[in-house]
Structure formats: structure tokens, C-alpha cells
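**Student:** Got a sequence here, can you model it:
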Amino acid sequence: MLQPSLWICALLFLLAAPLFAQKVPTDPTALASRLIEQLAKEDFTGASERFNDRLKVALPPDKLATAWKLITEQAGPFKKILKTRTEKDRQYDVVIITCAFEKANLDAKVAYDAQQKVAGLLFSPAVSSDLPTYVRPASYREEDVQLPGGLPGTLAVPIEAKAPLPAVVLLHGSGPGDRDQTLGPNKPFRDIALGLASRGIASLRYDKRTRVRPEQFQNATYTVREEILDDARSALTLLRVRPEVDRRRLFVLGHSLGGMLLPRLAREESEVAGLIVLAAPARPFADVLTDQLDYLSAVSTSEVEKAQLAALKQQAERLRDPGLSEATPAAQLPSGVPASYWLDLRPYDPPATARTLQTPMLILQGERDYQVTRTDFELWKRVLAGRSNVKFNLYAQLNHLFMAGEGQILPSEYLTSSHVAQVVIDDLAKWITSSAGKRP
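**Tutor:** Down below sits the predicted model:
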């Protein structure tokens, strides 16, 4: 699915070469803190005084004001600076200031050139390095690996459980995700992998091809095979030769689009011990996507956002057009993805395909998910009713990332640091280790 729209303005680094030497005695950390304070006071002219020439052109006071407005609309009013740290990026001194807003914490990255002028400014959700309480770091090890197809990944291996171990491949949703499926400050695949490793189950997660090799998808026709399925099979190939892993107990967990594709993958990987479907569409992609856009438009308070969402909905509607062909320009379609991709998905019916399989399945859904909703979950249940080796779990308080919340969900919820709920980790581990989750 489309990644949740954070509607946070990320002011991209605009790095400019030094123009002249200037001795400024002020410490960059103090300068960056003052910049944040000026933004909080809406002194945009003062805040931009120390921008270098290039950034002054790209981000004059009026654009800086608009960017700040977009940030505070989603993250809430600025509260205070929580902490600062510095790092070096080539010739730039970068000050990272973690700021508390009413609804979320954001990291402001301020890059200073040799003249201590602001050369770049970026706001992004603050990433927490804290692990969930259900993870026991002493119970596993992590190893960097490379898939046969060349993608980098991480193998999490329990060190207390007896080998050979059951193992799970983690399959991404849409978009160029990293191995942790990082979204804002949240890392749901890391939580799942380490939660399972703490319970004696190995896992393999990896960076998606569209992230590592984006050039392979530029000006090209491709489908979910090139984007996802070939690399999923490559990951299974890697696990089958690992001595720690029981090749008879290999599972695949797919989230969102990844879960939608699991029945298709299982038709080619018949020896997979089980499929774990997390928040996966059961309906045509166009239906799910337009529902998602309608929801976002209904909860948005910005006319600019509503106009953007309406334009995206027009693109989604084209996926239903009987005249859609490979000649349709990618720019007219969702996310600029070529027509070959959507034409490949259009005839695919995930629940109907799953019904033809004998593979055990665990299907999980969060009831507060606005991207893939209970409508899809109920369709999975209806088509697969009566199958003794298919289990369904619905979680009342969980969102698309299987993280807990309350009330109506807004996109800003994804800016809050959280973790996959422990009940999900427990249910996954129980099913994987049970006889219902194994092939004879």
C-alpha cells in the first residue's frame, strides 16, 4: 500500500560551497539551538539570516514559514528542545536537535559550512534506539548477510534455542523500504525479528531492491516479480543452506503488499511451511487505494492536502480503466509506477489463490488500520472459511504497523515512536512453533 502520508515537510539538504572565509566564534550547537528557537517564535527572517546564499534562494522567509506551518499542523505546536548531538558529513558540521512537539518528537538536522552558515536543514521523525521490552538482546545474535540476488540483509539467530531452528523471511509492503521497514521513528520488522529471535525463531530481513538498486526501475517496465517475488525466493534460498535453520520449517511473513503476494509466492515455493499475512489487501488494489485516499481526505484539515489527495485519487481511478495499457505514461499512475506493474496485479485475486493452496496460514489484522481495513480481513475469512489450517486474529487497538493507539487514527500517529504489540509477537511465535504451523 501507499506509505502513510506523514505530511511533514522535509527540507532537503541544500549544500553549497563556501564563498568566503569568515571567522565566527559562535559554536554550531548554540547557533542551531538559536535557529530552532527563532522558528518556534515564527521569526523566519531572523532564522534565515545565517543561511548561506544558496539556501537563502531556495528557502526564503516566506517558504520557511510555509514549511514550519506544515510541520506544526501535523506534529503540533513546538514545546522544547530535548537533546542535541553533532556529527560530520563531508565538509559539513551537522547538529541534530531532537525537538518535542505536542504530538511527536522530531529531529532537526542543521548543516553548517566552513563559514558556519546554514547549508542545509532537514526535519524528520526522531528515531528511538530503544528496543521493546519483550526483546532479550542476550538471547540472539545478528549477522550481516547478502542474498544470492545481491541485496544486503540481517539474519537474526537465537543462541539459546537448539538448532536447527524454524526461520521466517520478512517481506515488505510497497515503497523502497529498508530491512526494518522503517517508517518515521518506528521499525516494525526489527521489532518482529528480534521479538521472534528472543523466542527461539530465526529470521531474515533485507533491504528492498527498489531501495538498494533504484536505477533498475527507472524508465523500465517491471512487475512485482522484479520488485518483490524474485528476492523473496532468493531469501528462502539463503536460509535453506544455513546450518542453524531447519529447511522444513521455513515461513514467510508478508506485510501489506508483501502479505497480498504470499499466495502467489507459495505457488512457486510449495515447500514453505506456512504463510503469515499481516494487514494484506484482499480486494483489487485500486479499491483499497481509493478507500485509503478517501479516508485521508476526510480527516485532513488542509485544502492543499485535499487537492493533492484528489489528484492521487484520479491516478488510482485509472487503474480500473479498461483502456489501461503499457503505453499509459507512468506519470499518470500511482507513485509513477509503470502500467506493466498494475496490469500484472489487476487479475490477481489473493484469497482465491490462497484457497487453491494447502499451505498453513496465519492472517492478522489491526482494527484501527485505515490503509488495509477490516473489509479486507473479512474477505480473507469468508473465502478461506472452513480451512482447519488457517487461523485469523483481529486486534482492536492496533494500526497498520500493529502498534497500539486509541480513537480515530490520523497519519500523525506514525510520527510517534512505538513498537509492535507484544501480543502479536506472542501469537506469531506460538503459531510458528505449533504443530498447526508445520508441514508433516
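**Student:** all contacts plus neighbour counts: C-alpha atoms, from now on.
**Tutor:** Will do.
**Student:** Strands of the stretch 301-440 of the chain, residue ranges please.
**Tutor:** For the stretch 301-440 of the chain, the strands defined by DSSP state E, counting those that start in this stretch cover 361-366, 390-395.
**Student:** is it possible to export those to a markdown table including distance to Leu324 and mean neighbour count?
**Tutor:** What follows is these, written out as a markdown table (distance: least, Cα to Cα, whole Å; neighbours: other Cα atoms under 10 Å):
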| stretch | distance to Leu324 | mean neighbour count |
| --- | --- | --- |
| strand 361-366 | 32 | 24 |
| strand 390-395 | 35 | 17 |
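**Student:** so which of those strands gets nearest Ala114?
**Tutor:** Ala114 lies closest to strand 361-366 among the strands of the stretch 301-440 of the chain, at 49.6 Å (Cα to Cα).
**Student:** what comes into contact with that closest one?
**Tutor:** Contacting residues not belonging to strand 361-366 are listed as 274-280, 373-374, 377, 389-400, 402, 431, 437 [Cα atoms under 8 Å, 6 or more residues apart in numbering].
**Student:** any idea how far Ala111 lies from Ile97?
**Tutor:** 11 Å (Cα to Cα, to the nearest Å).
**Student:** would you list every one of the helices in the stretch 51-200 of the chain?
**Tutor:** Secondary structure of the stretch 51-200 of the chain (DSSP state H, counting those that start in this stretch): helices located at 53-58, 61-75, 188-197.
**Student:** if you compare the ones you listed, which one is most tucked away?
**Tutor:** Comparing those by mean neighbour count (mean count of other Cα atoms under 10 Å), helix 188-197 ranks first with a mean of 26.
**Student:** Kindly calculate the angle that the next helix or strand after it makes with helix 188-197.
**Tutor:** Next helix or strand after helix 188-197 toward the C-terminus (DSSP states H and E): strand 202-206. Calculated by axes from the mean of the first three to the mean of the last three Cα atoms, to 10 degrees, strand 202-206 forms an angle of 160 degrees with helix 188-197.
**Student:** what's the distance between strand 202-206 and the middle of its chain?
**Tutor:** Computed by Cα atoms, centre = their mean, to the nearest Å, the chain-centroid distance of strand 202-206 equals 16 Å.
**Student:** for stretch 362-371, same thing?
**Tutor:** On the basis of Cα atoms, centre = their mean, stretch 362-371 sits 15 Å off its chain's mean C-alpha point.
**Student:** Another sequence for comparison is provided below:
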Amino acid sequence: MLLLLVGCMNKEEVMTIEEAAQEVITLLQNEEYQKVSESWFAEELQNSISVDDLAGDWEERTAGDEFIATRSFQTENRTESLDIVEATLEYTTTQFDVRMIFNQDRRLVGFHLSEGMMTVELPDSILEEEITVGEGTKYELEGLLTLPVEMDDTVPAVVLVHGSGPSDRDEAVFAYKPFRDIAWGLAEQGIAVIRYDKRTFTHADELIKDFGNRLTVFEETVEDAIRAAELAKADPRIDEERVFIVGHSLGGMLAPRIDVEGGGYAGLVILAGTPRPSWEVAYDQNRAAIQSQIKEEDEKEKQMKLAEEEYEKAKSLEEIGDEAAQDMTVFGMNGYYLKDMDKFDTRAWIDEMEKPILILQGEDDFQVYYDKDFTLWQELLSGKEQATLISYPGLNHSFVAYEGPHKGTLAEYKVPGQVDDKVIQDIGEWILKQEK
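**Tutor:** Down below sits the predicted model:
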């Protein structure tokens, strides 16, 4: 007779590392957060992640959703005493990753949940092809061309241009992938879309080595958007006379310059962009953050003074030399970078503008402002028949609707959401009605 002494054995001796990880996941799915902490967290992890925090983080990603499946499950023996388990969990509307680090006693010394992402699949009516923007150059960028499956003739196309900072082809930020949403939605309307990884995302080290504090938006953004336009126009499936630029945030600010310096686009779509200098927007953002986040009056006054000092530095950029600008920062941005950006006169460009332009703005955007930036566009474009301006109540900087406790803060971007369908529909309809 074989006697199983399971009751006399410790879980460490019974369970493999995979079984231990699955046990933790199952307990979390059953909302047994206290048991997870007591039975599986090492003392240091119990001190750093409270039961309430664990429950809140888990439920923020799974509330109202039904578990579908574990899509991937990988283990890695990092050292003799540490094992790492990573799993991707799919729910009805979202998916997220769980990363667990077990010590030699089968206790968790590390536990992390990734930001949730909407669970979506490529629609059957569209397809995607791998592309390379700037192929053969020093700064090749991988990307995707999204196309409708059925095409009776050449189709119009758009090039998506990122906002500030390093960004992948989807312009992913926390739980959002706005460029993926826009690309799929426009392709379903019969419009080809090019999106690609930003140069600062793929070649950050090379750019620092090559340019240092002489880096400008031309090397960061403009040149690649021009190359993407050339790539689109060279594709026989695309109507080369109907290639448009769709720029988001910084990409929207730069869209006129990109067009003038070689993009040669048929028209411009500016999403949450501004005709104001970026340092002026940064000043407003800093003041708003200080007012909302700092409670102590002495500290608030101190930070306001620092913001005013940065603002004065920004206003001096036009007068100082290039070398001096290279050696200074303004609101965390290099002075030379900002000085170069300010050389393009958006107001003068508007005066001479003949191409069609579409300006879109979320009214709940707390990064680029409806009451300052959008209204300034309205003022500058007044009387321009080729200009269309639309604002959307309830939509934020990424044109996602959000109502909840994190409203007006970066934390709202951590709640899974997608670009509003009405925005994508409006972009598509506007493009399709532009004459060849």
C-alpha cells in the first residue's frame, strides 16, 4: 500500500514553482487577498504591499470582468535562490501581466501587476504588414502598414505622428494604445495607415551619442514623418495625392513644420495639438499640478516661484545664443531643443495656409487645454474655409472617455480604455471627403 503523507508535508515540498504561482493567481481570483499575503508574501513584501493595496490593484484590473484564460506562463531560474514567473491573464475586456519572484523558501519577494490593456483582436476586414521607415538609413524604424482587405482602387492614407517622449508604434501609454485604435478604425473605413516606433524609442543611445544637447525635433520626429510620407506615396496601393498627416499632441504641434519641410501632405489632422510654444504649455501644466497636488502653502509658494523662474528662462531663449541654450534646461527640456522649435512660426503658416486642416480636442484634456489651446486655434483659423474644428465633451488627451476617482490625473490613463469611436469616424469621414 502506498501511503501519501501530503498532510505532513509543507507546500514548498509539494508544489513546483509553476504550481505555487498558479495557487497565488487562483487565490487572487477568489479575492482571498489576506491569505495571499499571509501564506505567500515574504515579510519584506508584506511590509511594502498591504492587503488593501493588493486588493485595490487586482480589482482595478478585473472589476466587472470574467476570467477567460492564461495566455502565457513562463518561468525563469534567475539565481540559485530566486525563481521568476510571468503570466498573461486575459479577461473579457482586458488583459494584464503578473510577475512573481519566489525565494528559495517559496515565498514571494517580488510581485507586480502590469497596467491593463483592452482585449482586442485585429478585425477580419483589415490586414497589417511589417514596414521599415527610413530603410537603409542609420535610424531605421520598424512599424506597421494597416490596410483594408478589400480594395477596388488606390486608397487614401495617413501617417500617425507621436506626442512627446519615447513611444512605440501604438503610442502606448499605461493602459492606452491610441495609435492602434486609430489605425484599425481608419482602415475599417477604407484608409491605409502607417504607424512606427519613434526614433527616441528605438535609437535613444545613438541619438545621445550623435547629437547630445544639440538634438532638435527634426532628428526626433520631423525627418521620420517625412520618410513615412515618402514610403506611403511609393506604395502602388495608396493614392499618392491623398496622403495625410495625423499628429497627436507634440506631433500635432509639429504637423505644419513636417508638411513644409518635405512631408508634402494632402492635408493635416491635429489631435490635441497647440499653436502655443511647448514651454508655455509646460508652464500651465506645472502651475496646475502645484495647485492640485501640494497642500502645504509654504511648499506651494516655493514651487510656484520655481515655475515662474523657469518661465522667465523660457522667454529669454529667443535672445540668447545657441551654445548658452544648449547648456540650460527649461521645465526639464533642453533649451536648444525648445529654441529650435520656436523658430517655426505657426501663425505665419496659418496666414498662408491653403491645405485642408482638421483640429480635434478633448474637452477634459488636462495636458493641452480646451479653454486655451483649442480656443486659440478657433481664433487663428477664423475665416479659413478649409479649416474644420471639433471638440468632444468628456474626452481626455488621448481622446478616451473617463469618469472616476482619478479624473484629471495621469492615473486615469491606467484604467483601460480606447479612443472614442466618434473621433475615429470623424477623422475618416473628413479624409474621405477631401477632393483629389
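**Student:** Would you give the TM-score for this superposition?
**Tutor:** Remark: TM-score between the superposed chains equals 0.77 [TM-score structural alignment, normalised by the length of the second structure]; 396 aligned residues with a Cα RMSD of 3.9 Å.
**Student:** re earlier: how about the strands of the stretch 301-440 of the first structure, which one is nearest Arg213 of the first structure?
**Tutor:** For Arg213 of the first structure, the closest of these is strand 361-366, at 30.7 Å, according to Cα to Cα.
**Student:** Read off where the closest one ends up in the second structure.
**Tutor:** Mapping strand 361-366 of the first structure onto the second structure (TM-score structural alignment) gives residues 357-362.
**Student:** With the first structure overlaid, how far apart is that stretch on average?
**Tutor:** Mean deviation of stretch 357-362 of the second structure relative to the first structure after superposition (mean Cα distance after the TM-score superposition for the first structure): 0.7 Å.
**Student:** Please, where are all the helices along the stretch 201-350 of the second structure?
**Tutor:** With DSSP H, counting those that start in this stretch as the criterion, the stretch 201-350 of the second structure has helices at 204-211, 217, 223-234, 250-258, 278-293, 297-315, 322-326, 335-341, 346-352.
**Student:** looking at those helices, which is closest to Leu145 of the second structure?
**Tutor:** When the helices of the stretch 201-350 of the second structure are compared by Cα to Cα, helix 223-234 sits nearest Leu145 of the second structure, at 8.8 Å.
**Student:** Leu113 of the second structure and Asn286 of the second structure, how far apart?
**Tutor:** According to Cα to Cα, Leu113 of the second structure and Asn286 of the second structure sit 29 Å apart.
**Student:** Kindly apply the preceding question to Tyr196 of the second structure instead.
**Tutor:** Here Tyr196 of the second structure is placed at a distance of 30 Å from Asn286 of the second structure (Cα to Cα).
**Student:** who has more neighbours, these two?
**Tutor:** Tyr196 (27 against 17; other Cα atoms under 10 Å).
**Student:** was I right about the more buried one contacting Leu144?
**Tutor:** Yes - when contacts are counted by Cα atoms under 8 Å, Tyr196 of the second structure is listed as touching Leu144 (6.2 Å).
**Student:** tell me, what's touching the two both at once?
**Tutor:** Arg169.
**Student:** How about Trp377 of the second structure, nearest residue that isn't a chain neighbour?
**Tutor:** Pro275 (6.9 Å; Cα to Cα, 6 or more residues apart in numbering).
**Student:** Tell me the counterpart of that neighbour in the first structure.
**Tutor:** By TM-score structural alignment, Pro275 of the second structure lines up with Ala282.
**Student:** what's the answer for Arg242 of the second structure, then?
**Tutor:** So Arg242 of the second structure corresponds to Arg249, using TM-score structural alignment.
**Student:** What is the neighbour count of its match?
**Tutor:** So Arg249 of the first structure, with other Cα under 10 Å, has 22 neighbours.
**Student:** That one: what's it in contact with?
**Tutor:** Counting by Cα under 8 Å, 6+ apart, Arg249 of the first structure has contacts 165-167, 272-273, 438-439.
**Student:** out of the helices of the stretch 201-350 of the second structure, which comes closest to Ile424 of the second structure?
**Tutor:** For Ile424 of the second structure, the closest of the helices of the stretch 201-350 of the second structure is helix 250-258, at 15.8 Å, according to Cα to Cα.
**Student:** Tyr112 of the first structure versus Lys88 of the first structure, what's the distance?
**Tutor:** Distance of Lys88 of the first structure to Tyr112 of the first structure, computed by Cα to Cα: 10 Å.
**Student:** should've said Glu87 of the first structure
**Tutor:** Glu87 of the first structure is 11 Å from Tyr112 of the first structure, by Cα to Cα.
**Student:** residues shared between the contacts of those two?
**Tutor:** Between them, Glu87 of the first structure and Tyr112 share these contacting residues under Cα under 8 Å, 6+ apart: 93-94.
**Student:** Tell me which of the two has more neighbours.
**Tutor:** Tyr112 (28 against 12).
**Student:** The nearest residue to the more buried one once chain neighbours are set aside: how many residues sit nearby?
**Tutor:** Spatial nearest neighbour of Tyr112 of the first structure, chain neighbours left out: Val118 (4.7 Å); criterion: Cα to Cα, 6+ apart. Using other Cα under 10 Å, the number of residues around Val118 of the first structure comes to 32.
**Student:** With Lys80 of the first structure instead?
**Tutor:** Number of residues near Lys80 of the first structure (other Cα under 10 Å) recorded here: 15.
**Student:** ok, now how distant is the nearest residue to it once chain neighbours are set aside from Leu343 of the first structure?
**Tutor:** Leaving aside its sequence neighbours, Lys80 of the first structure sits nearest to Ala100 (Cα to Cα, 6+ apart; 5.3 Å). For Ala100 of the first structure, the distance to Leu343 of the first structure equals 44 Å [Cα to Cα].
**Student:** ok, now Leu410 of the first structure?
**Tutor:** Using Cα to Cα, Leu410 of the first structure is found at 31 Å from Leu343 of the first structure.
**Student:** now do Pro263 of the first structure
**Tutor:** Going from Pro263 of the first structure to Leu343 of the first structure by Cα to Cα gives 18 Å.
**Student:** Between these two, point out the one with more neighbours.
**Tutor:** Neighbours were counted for Pro263 of the first structure and for Leu343 using other Cα under 10 Å; Pro263 has more, 23 against 16.
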